[in-house]
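In: Could you work out the structure for the sequence below:
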Amino acid sequence: MSETLVLVTGVGGFIAAHVADQLLERGYRVRGTARGPKYQALAETVKRPGLEFVRIDDVATSDFTAALAGVDAVIHLACPLPGRKSVEETFSSAIEGTMNVVRQAQRAGVKKLVVTSSFGCLLSPTHMPAFHGLTFTEQDWGVTDDAEFEQQKDNKFYVYFTAKIKTEIALWDFARAHPELEVATILPGYVIGPYSASFPLPADIASMGTNDLVLQIITGGAVLPAPNWLVDVRDVARAHVLALTRLPLGGHGDARFIVNAATYPWAKAAAHIARARPALAGRIVPLDTIAPLPGVLSGLDNTRSKTVLGVGSYITPEDTLGAAVDAVLALQKHWAQVNREIRCTWRQGLLKCSLGNIMHLNIFGQHMVVISSAKVAKDLLDKKGSIYSDRPQSVILRLCGYTRTFPLLSHNETWRKQRRLVAYEFNVGSISKYYALQEKEAVTLVRNLLDNPDNLMREIQMYGVNGFTFPKSASSNNYDIRRIGSIIMRVTYGYQVKSVDDRMLAIPLQSLGNFSKISTPGAFLVDQIPALQYLPRWMPGSGFLDKVDTWHQMFMDSCWDPYQWSKTNIDTGDALMPNLCASIIQSQEEPLSDDEEAQAVYATGSILGGGLDTNMSSVLSFLMAMILYPQVQAKGQAELDLVVGKNRLPELSDRPNLPYLRSIMAEVLRWSPALPLGIPHALEEDDDYEGYFLPKGSLVIPNIWEMSHDPEVYTDPMVFNPERFDGVDAEMAKASSLAFGFGRRVCPGMHFAEGTLFSIIMTTLATCDVLAGLDENGKEVMPKYAYTSGTISFPEPFPVKLQLRSAAAATLLADISTVE
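Out: A predicted model of the protein is given here:
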């Protein structure tokens, strides 16, 4: 192997990876730069003799001293493609990035430099000369206009090519001032083709290079009416390596090289793909709908690259297109496989998810950002809440009405109005008025489970795992876990649920069941093809619209009926006080306007959906933990006996004096978060975080399970261990707060939800021992730490037995009235 060491910047990029491959094949040693997480991934996965990596987080500002140590030549390729960065970042990366590398290389004594430029440096950034039937050579230079630039700042191509022109001008000015430097620039056309087999495949569209234009063609996207001077990525890489071997090549006029195979319009490329790949023809927009070019396409003269550099013949456009299509199709399959692998699944009771702290993916055109670090979540979702608080929008959910409620509303003024109504009622200073209700319902739950222990899992199977399907023959006392629903109905509407089949609760729960079904990703084609929502009802394929009508009516009934009942019965006294509806209505001096009333209806309608399933899951996880960790149960009971005594039931006002019970609740929320992947946020603007470009519209998924089980934060994270918090409320809050969301989307009812859960925990432990249930043969069945998949995750069914701790405990439970 040669002793010549070449520094290749942005080595994981589309062209740079091929440059590294070809240098290694010629016997050179290669040191490649990469940013942050990408550097880590390359260093861990790419193992080739003669290849090493160095971390450079920002080419515009980083110190290259270590990167340039012992280097004989530099090939600089690192630069974002059009639209990948803001205007300021594009200029910084292109101009300052290039000049920072070049200046430091010159100071380090490196003389040989090959820099990637662009065909855009040959003509005006408007591109109009491209349609004047001209022939461009290396003697042509693009001219920039500052006044015109101000008018074109929103045009990503104009910005990109302006930056490239200014970069090459600055480069050659520096070269003239330092004649010892041997510099060459490569000006390629549109670069497409295969990906390097030595490097990881692109994780998303943002990193797939100009092949994204091929992806756009074969997925039915627009075919650009733009000039297409087409060249294979392998030829572009070869030109860089040949330029390095032939330095010095003279002054700036003699050391610029157009690298291009042919003039080949995108419409012609689409037509070729349709002919050569009949299976893809149906995906491509009708060729007769492609907009014509605005003039005669100019050409690029590649003579000097063939003769001076020695490129010789180029790979034909047809072969290049074939390789690019194969690469894109393989990439789609790879992304689909990655998507399957990152769908965190429960295996042997343990959620497996092999992600870094942040991962940016593209699944069938949808950008996804998966966050697995509490720090990253707070950096983005909390500190940048102004742009990370939107929700992804679903056509089917909108048609059914669910996006009218604030958990799913876009980040707008309507969302603010609704959330404000709920947050005011359930803030930490207001919820004490509901303590007595929460305590009473906790007692009723424990009492019913003592009488009918089999009801616990039967109810969970009805309302949780099976999508809220209610058996019509359910008995009146068969609604133990539905006690949580009863609490929510009472607090929200002042309504006392009367039986298991009470319509006032059954309809909202059925609507929640519908939501569970229709919100499953990919369940309805209308989310992928929105035009289907406009199909005439007589047309085949429109049958789903009839279901939509039914689901929409049920959703409306679930929100409006309880509200209207509450509104009507405030003055009659039938609506129990206090309640959220009454607080909203009575706080207004004038009757609510139609819009204000609608916001009140949908705000209150959000409460049941936001609180039922998650509380049910947490209660079951608590019971499971007490069976699996009896020493924790005993310690919690001892604290209750010491602080509260055995002559009364604990009350929520005792909570400040029960640090171990608070630790148990925090550990339940950490050990088994009900929403393991949270609720997705949507990014409202482009953002950049630690080297990741995060595009507007990205789905941002907080991987709460991974955050809660980070071994660097929580020792032995799979062990249920309340002692890990040392009784410190701040440490408990770090864990438990993850369960309630982030930033502006934090659950406004979190304090009330914690009160409900704490009331059940303290009442259960004060009066009962939680024991493993028995199977049909009378043998103990220990629960397994295993959970269902889905947005909200439940423990898999397990039997449980509550056993009274004493006769006094039975008396205390019996003394609590079930009537308000």
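In: all contacts plus neighbour counts: C-alpha atoms, from now on.
Out: Noted.
In: measure the most centrally placed residue in the chain to Glu712 for me?
Out: Most central in the chain under CA atoms, centre = their mean is Val700, positioned 2.4 Å from the mean C-alpha point. Distance, Val700 to Glu712, using CA to CA, to the nearest Å: 23 Å.
In: Proceed likewise with the subsequent sequence, for comparison:
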Amino acid sequence: MFNTTLDYNGVTWSIGLLVIVVLYVLRPYLRVVPLKSLPYAPGPPMRPFIGNIMDIGAGKLWLKLTDYKYEYGDLVYLQGLGKSILVVNSLKAMTDLFEKRANKYSDRPILVFGNDLMGINRNFSFCDYNDEWRAQRKLAHTALNLTAVKGYYGMQEDVAAVFARDLLQAPGNFMALMRLTASKIILAITYGISLDTPEDKYITILEESSRLGVKAAMPGTYLVDFLPILKYAPSWVPFQREAKYASHLMELSITGPFEHVKRDLEAGTAPPSFVQQLLTDPLHDIADFERRVKWAAGSMYGAGAETTYATVMTFILAMALHPGKQRLAQAEVDRIVGMDRLPTIEDRSRLPYVNALIKETMRWHPAVPLGVAHRNSEDDEYEGYFIPKSTLVIPNVWAIAFEPNEKYDPQAFLPERFLDPSQPTVDPSMWAFGFGRRICPGRFLAENSIFIIIATLLAGFNIAPPDTGELKAQFSSYLISYPEPFDCQIVPRSGIKASMIETRAAQSTI
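Out: Predicted coordinates:
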């Protein structure tokens, strides 16, 4: 029998929602622009009610926004549905706003799905510039400052050697093995946890949580970020179910490893780690200490493992596509390091072509093509344009990476561009790890991890396209962009190299 009560409630809810949405959408058209009625930065044509904001939801968004740079300039403004977005397409503007005006531009976007429904703003990478951020950042700094990371050299070299040994045994499984390798480094440093397989329970949960997190952190992924009223939609709506699942998974991924360390501490078996050190010797000037340690530790995994994985996968893809550059780097490793050992992190300063190759890998496809968006805490003016308070400000680092060059084609894979003083190319380290107060505290650790894994691969293996089928460079579209699954050949350069890898891996303590 027809249920009139449920039908009436559903119609009432729908009409109420429609009225609220219409009023919300009309907000920007009723606003009086302060600061002497300065104009907004230019942008695509506006449409009735929705403005031009829906352009932000396109796949491979960095390509569209970079096209906008050449049509509208270094600043591109998008608005509608009650939201404002400013795309910043030059390193100068990013430096001016995020570093010179860090007091105004250090907040994070208000992402309803990610923050209100999933809870990623408990992670200090995504929370506003506030006391919570300061406390967690201080904790992370104890494990990730330039002096502290030197203590991890041996562990990182061990992990790289074990990765190389595992590739000898299962080269076709390189993507899963690299996932395991990136996870090993972060989990060993953060929790003292040693992992043996990609199917370990901690990796499984952390990877799925990270996947949902980077999806939620990408502006435009969910309509609810543009229409916050939708967060009150019924629980059966698909995005509500996804948010509930993601929130539960995030809590598991943060709590599980943390409780693991606490149990080991009680048993007196906890190995040295970030969490072990802090729980043993607490910082008494930080309130709510244990909770903040837990979330600071969880933040380190998402920021470190995901970007390291993305960069090394991009390197493997690039080497399969550009064997000539691989041979040049291998020749340098053989000449400088020698033929009787694997590289170490201490070798990094003596390998200029390898370093240029890594920089070109980071430039050729940035792991975070649109950076991590900022939000301004007050109205501002820049270059004669008005920037309203709470504007989502996107650093389009792709536009910097692919800046046209009179000498070097930005589309080409050319490490040599970083070795040519006559035509300087911006070092990716200037933009790959964030800006101002939001610069990634784990950048030194990440740079060392990426170097030692890539240098080890160059020393021990040849990477080539598959025997059958065409190899194409295709990448995902979320906040952290990875190569889509691909096939390639990874074979030891010689029997002597294979034996050297086996010997070094056997010395590992991981």
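In: Could you find the counterpart of the residue nearest to the centre of the first structure in the second structure?
Out: Using TM-score structural alignment, the partner of Val700 of the first structure in the second structure is Val393.
In: sec struct for that match, please.
Out: Following DSSP: H, G, I helix; E, B strand; the rest coil, we place Val393 of the second structure in the strand state.
In: which residues sit in contact with it?
Out: When contacts are counted by CA atoms under 8 Å, 6 or more residues apart in numbering, Val393 of the second structure touches 85-88, 373-376.
In: just Tyr8 of the second structure next, same as before
Out: Not one residue lies near Tyr8 of the second structure by CA under 8 Å, 6+ apart.
In: Please confirm that Gln633 of the first structure is located within a strand.
Out: No. Under three-state DSSP, Gln633 of the first structure falls outside any strand and is assigned helix.
In: any idea how far Arg263 of the second structure lies from Met175 of the second structure?
Out: From Arg263 of the second structure across to Met175 of the second structure, the span is 32 Å (CA to CA).
In: Show me the longest helix that occurs in the second structure.
Out: The longest helix of the second structure (DSSP state H) is helix 289-321.
In: what range in the first structure does that helix sit on?
Out: Here helix 289-321 of the second structure aligns to the first structure at residues 596-628, judged by TM-score structural alignment.
In: The matching stretch against the second structure, how far on average?
Out: On superposition with the second structure, the mean distance recorded for stretch 596-628 of the first structure (mean CA distance after the TM-score superposition for the first structure) is 1.3 Å.
In: Which of the residues in that stretch are classified as buried?
Out: Neighbour-count burial for stretch 596-628 of the first structure flags 598-628 (criterion: 16 or more other CA atoms under 10 Å).
In: same question, stretch 159-178 of the first structure
Out: Judged by neighbour count (16+ other CA under 10 Å), stretch 159-178 of the first structure contains these buried residues: 159-169, 171-172, 174-175.
In: In the stretch 251-400 of the first structure, what residue spans correspond to helices?
Out: Applying DSSP state H, counting those that start in this stretch to the stretch 251-400 of the first structure gives helices spanning 266-276, 278-281, 303-304, 317-342, 374-377, 395-400.
In: same check, this time on the stretch 651-800 of the first structure
Out: Using DSSP H, counting those that start in this stretch, helices in the stretch 651-800 of the first structure cover 659-671, 704-708, 729-736, 750-767.
In: Generate CSV for these, with mean neighbour count and distance to Gly401 of the first structure as supplementary columns.
Out: Formatted as CSV, the helices of the stretch 651-800 of the first structure follow (neighbours: other CA atoms under 10 Å; distance: least, CA to CA, whole Å):
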stretch, mean neighbour count, distance to Gly401 of the first structure
helix 659-671, 24, 31
helix 704-708, 26, 28
helix 729-736, 17, 31
helix 750-767, 23, 24
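In: how about those helices, which one is nearest Thr444 of the first structure?
Out: Thr444 of the first structure sits nearest to helix 750-767 of all these, at 9.9 Å, using CA to CA.
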